[in-house]
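**Q** Here is the input, now give the coordinates:
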Amino acid sequence: MPLSLKKSAISLCAVAVISACASSPTGRDQLLLFSDQEMASMGAQSFEQIKQQEKISGDSVLNRYVQCVARHITAQVPKQYHQSGWEVVVFDSKQANAFALPGGKIGVYTGLLDIAENQHQLASVIGHEVGHVMADHSNERLTHSQLTGLTVAAAGVALSAADAENKALWMAALGLGVQVGVMLPYSRTQESESDVIGLDLMAKAGFDPQGSVDLWRNMAKASNGAPPEFFSTHPSHSTRIADLQANMSRAQGIAEQARKKGLKPDCRIQ
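**A** All right, here's what the predicted structure looks like:
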């Protein structure tokens, strides 16, 4: 490439990087190259693909229960993060998993309900996943992927790419690595940030924040022999519990204020 073109490319990259500076809900500096509209489009496309690949639960009782918890959580999401309603789908699978996508999409697997024993524990998971969306973690990962590859491609290129490899990579960046077989896990920083955001969301909705700690204790029991924190991109269960407990007093205060406002969720499997 001629020197002049190289300089132009570097200049364009610099402008893109400078203009893409942002802050997460916790105040952490971020670099985001994709617009909200582009991320919502990718989220919607990915969600439709997952709905075609996975079995959707027809259990009306479970659907009402999950919808109830999700409705209380998403009611606390500021409109700046998503303007309209959230689509919530329950997938019939033994996976103890859930995810949320840009564009207001939430998926919950029935296997999670064996570990999340009540509405408060389920609220902690859904709040955590919605926290990833609020904090633009998918955008961060796509941005990092673009810059690591020494390109600053327009999102339209990624969206229009027909090959399965490209689609799998950006679906993985949206948090769907388990489903598409491409592992691109959230970082420890992002996971910890989503824990805090999710804790606040569930507290603002009137759920008991202690449910988050109980949930991760259940997760620890269910994941016998999980690798130590040093070998994982996720915080260890004990670290997550300690971090949640460090924020528990504040969260309990938020939950108490929510209850005084009449926010008392009553979501049950019945």
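**Q** Please make it C-alpha for all contacts and neighbour counts, starting now.
**A** OK.
**Q** Distance-wise, check Q146 relative to W170.
**A** 11 Å (Cα to Cα, to the nearest Å).
**Q** of these two, who's got more company?
**A** Applying other Cα atoms under 10 Å to Q146 and W170 shows that W170 carries more neighbours, namely 24 against 15.
**Q** so what does the helix or strand containing the more buried one touch, helix or strand wise?
**A** Using DSSP states H and E, W170 maps to helix 164-171. Helix 164-171 is packed against helix 36-53, helix 155-160, helix 177-180, with contacts defined by 3 or more Cα pairs under 8 Å, 6 or more residues apart in numbering; DSSP states H and E.
**Q** Distance-wise, check the closest residue to I241 other than its chain neighbours relative to N247.
**A** Using Cα to Cα, 6 or more residues apart in numbering and skipping the chain neighbours, the partner closest in space to I241 is V213 (5.5 Å). Per Cα to Cα, V213 is found 11 Å from N247.
**Q** Please provide the structure for the following sequence as well, for comparison with the first:
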Amino acid sequence: MKKILFSIVAAATLSAAFYACKTNSITGRKQLSLVSSSEMMSAAAAEYKSYIDTSKVIRTGAQAEMVKRIGANIANAVTKYYAQQGKSSVLDGYKWEYNLVNSNQVNAWCMPGGKIVVYTGILPVTQNEDALAVVMGHEIAHAIAEHGKERASQAILQQVGGAVVGVAVANKNAQTQNAIMNIYGIGSNVGFMLPYSRNNELEADELGLAYSSMAGYNPEAAIPLWQRMAALGGGTSEFLSTHPSESTRIKRLQNLMPNAITIYKQAKGIK
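**A** Next comes the predicted model:
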């Protein structure tokens, strides 16, 4: 009976995953989609408001103005670009917001729907508008490529997968069950969840570099930016990290640079 139940649950899980895969119109690859874009944007808007209401937002001054200016320039550039490509629908529901938050974190992020936060801690590393545009372009790319929705869908599938394993080991003693479930947790994270996240990061690097370039920001700022990031250290193995190593990222950006420079020159009217 348990074997039958396991087979049914496993088949249902695989079937749900298969039918929930859709081709992303921006990246061109299949993407797991167990939640809707509107659901993600609605949740993001509520979470963003709550975060902004309880954070130290810097609303005036040169740095805050810089964040808003870069955000608006990139948003306008991608809106125009996707309209020209006949893909305006990818930005349906977007209500862009750009905020600078006082925090030592060397980070920035963009939620589904264009909800952006830049932390003051990253500004000493970016050092200039071109480099900050590279960072913000990268984060905006995560949102437009719907990486958040993809990650949420993967988390749902992972939870269902855990239930399947639980059914399979239900007749084992408690110690054996715990050991197998622990192995499943480590294996699914390293083998499935983290590699997808690293792939998302590299995908966002490519899209984000194009976005900042079409907004008129020099993509050549990307290489020294990530060299400065590498100098900060961290010591986390790339294999166990959700982000690619700086050396991997720099190598990839060097390959992308010629195309990005072409986009930048077109945006600036440089021959």
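**Q** re earlier: and V213 and N247 of structure 1? Which one has more around it.
**A** V213 (22 against 15).
**Q** And the strands in structure 2, which stretches?
**A** Using DSSP state E, the strands of structure 2 run over residues 21-23, 30-32, 57-58, 97-101, 108-111, 115-119.
**Q** among those, which is nearest S88 of structure 2?
**A** strand 21-23 (16.5 Å; Cα to Cα).
**Q** What's the average distance for that closest one when superposed on structure 1?
**A** Compared with structure 1 after fitting, strand 21-23 of structure 2 has a mean deviation of 2.6 Å; criterion: mean Cα distance after the TM-score superposition for structure 1.
**Q** My read is that L113 of structure 1 contacts Q95, right?
**A** No: L113 of structure 1 lies out of contact with Q95 (Cα atoms under 8 Å); the separation is 9.6 Å.
**Q** burial measure for the aligned partner of A258 of structure 1 in structure 2, as a count.
**A** Using TM-score structural alignment, the equivalent of A258 of structure 1 in structure 2 is A267. Per other Cα under 10 Å, the neighbour tally for A267 of structure 2 reads 15.
**Q** same deal with the one 3 residues further on?
**A** The burial count assigned to I270 of structure 2 is 9, neighbours taken as other Cα under 10 Å.
**Q** Ok, A9 of structure 1 next?
**A** If we define neighbours as other Cα under 10 Å, then A9 of structure 1 has 14 of them.
**Q** ok, it to A158 of structure 1 distance?
**A** 19 Å.
**Q** Equivalent analysis for I56 of structure 1, please.
**A** Taken as Cα to Cα, the span from I56 of structure 1 to A158 of structure 1 is 28 Å.
**Q** follow-up on the earlier one: would you mind giving the residues in structure 2 matched to the helix holding W170 of structure 1?
**A** Per TM-score structural alignment, helix 164-171 of structure 1 has no counterpart in structure 2.
**Q** ok so, going back, closest one to A163 of structure 2 among the strands of structure 2?
**A** strand 30-32 (18.9 Å).
**Q** what's that closest one packed up against?
**A** Using 3+ Cα pairs under 8 Å, 6+ apart, strand 30-32 of structure 2 is in contact with strand 21-23, helix 147-168.
**Q** Can you say which of these is packed in most?
**A** Comparing these by mean neighbour count (mean count of other Cα atoms under 10 Å), helix 147-168 comes out on top with a mean of 18.
**Q** relative to helix 37-53, how tilted is it?
**A** 110 degrees (axes from the mean of the first three to the mean of the last three Cα atoms, to 10 degrees).
**Q** thinking again about what came up before, please verify my assumption that the match of A258 of structure 1 contacts A215.
**A** Yes: with contact defined as Cα under 8 Å, A267 of structure 2 and A215 form a contacting pair (6.7 Å).
**Q** what about L113 and Q95 of structure 1, which has more around it?
**A** Of the pair L113 of structure 1 and Q95, L113 is the one with more neighbours under other Cα under 10 Å, namely 19 against 15.
**Q** how about the more buried one, what's its partner in structure 2?
**A** In structure 2, the residue matched to L113 of structure 1 (TM-score structural alignment) is L123.
**Q** Please report how far that match lies from A215 of structure 2.
**A** 20 Å.
**Q** Also S42 of structure 2?
**A** 27 Å.
**Q** neighbour-wise, which of those two wins?
**A** Between S42 of structure 2 and A215, counted using other Cα under 10 Å, the more crowded position is A215 (24 against 14).
**Q** Looking for the alignment partner of that one in structure 1.
**A** Match for A215 of structure 2 (TM-score structural alignment): A205.
**Q** quick one: that match and Q37 of structure 1, what's the gap?
**A** 27 Å.
**Q** swap in W170 of structure 1?
**A** The value you get for W170 of structure 1 to Q37 of structure 1, if Cα to Cα is used, is 15 Å.
**Q** do A203 of structure 1 as well
**A** Per Cα to Cα, A203 of structure 1 is found 29 Å from Q37 of structure 1.
**Q** go on, V178 of structure 1?
**A** 25 Å.
**Q** repeat for I197 of structure 1
**A** 22 Å.
**Q** now do A96 of structure 1
**A** 30 Å.
**Q** Give me the more crowded residue out of these two.
**A** Neighbour count, other Cα under 10 Å: between A96 of structure 1 and Q37, A96 has more, with 16 against 12.
**Q** Alignment lookup: the more buried one to structure 2.
**A** In structure 2, A96 of structure 1 lands on V106 (TM-score structural alignment).
**Q** and the nearest residue to that match once chain neighbours are set aside, what does it touch?
**A** Once flanking residues are discounted, V106 of structure 2 sits nearest to I122: 4.1 Å by Cα to Cα, 6+ apart. With contact set as Cα atoms under 8 Å, 6 or more residues apart in numbering, I122 of structure 2 has these partners: 104-108.
**Q** I'd like to know which of these is nearest to E129 of structure 2.
**A** A108 (14.2 Å).
**Q** Could I get the contacting residues of the residue nearest to the closest one when sequence neighbours are not counted?
**A** Closest residue in space to A108 of structure 2, ignoring its immediate chain neighbours: V118 at 4.3 Å, by Cα to Cα, 6+ apart. By Cα under 8 Å, 6+ apart, the residues touching V118 of structure 2 are 67, 98-101, 107-109, 136.
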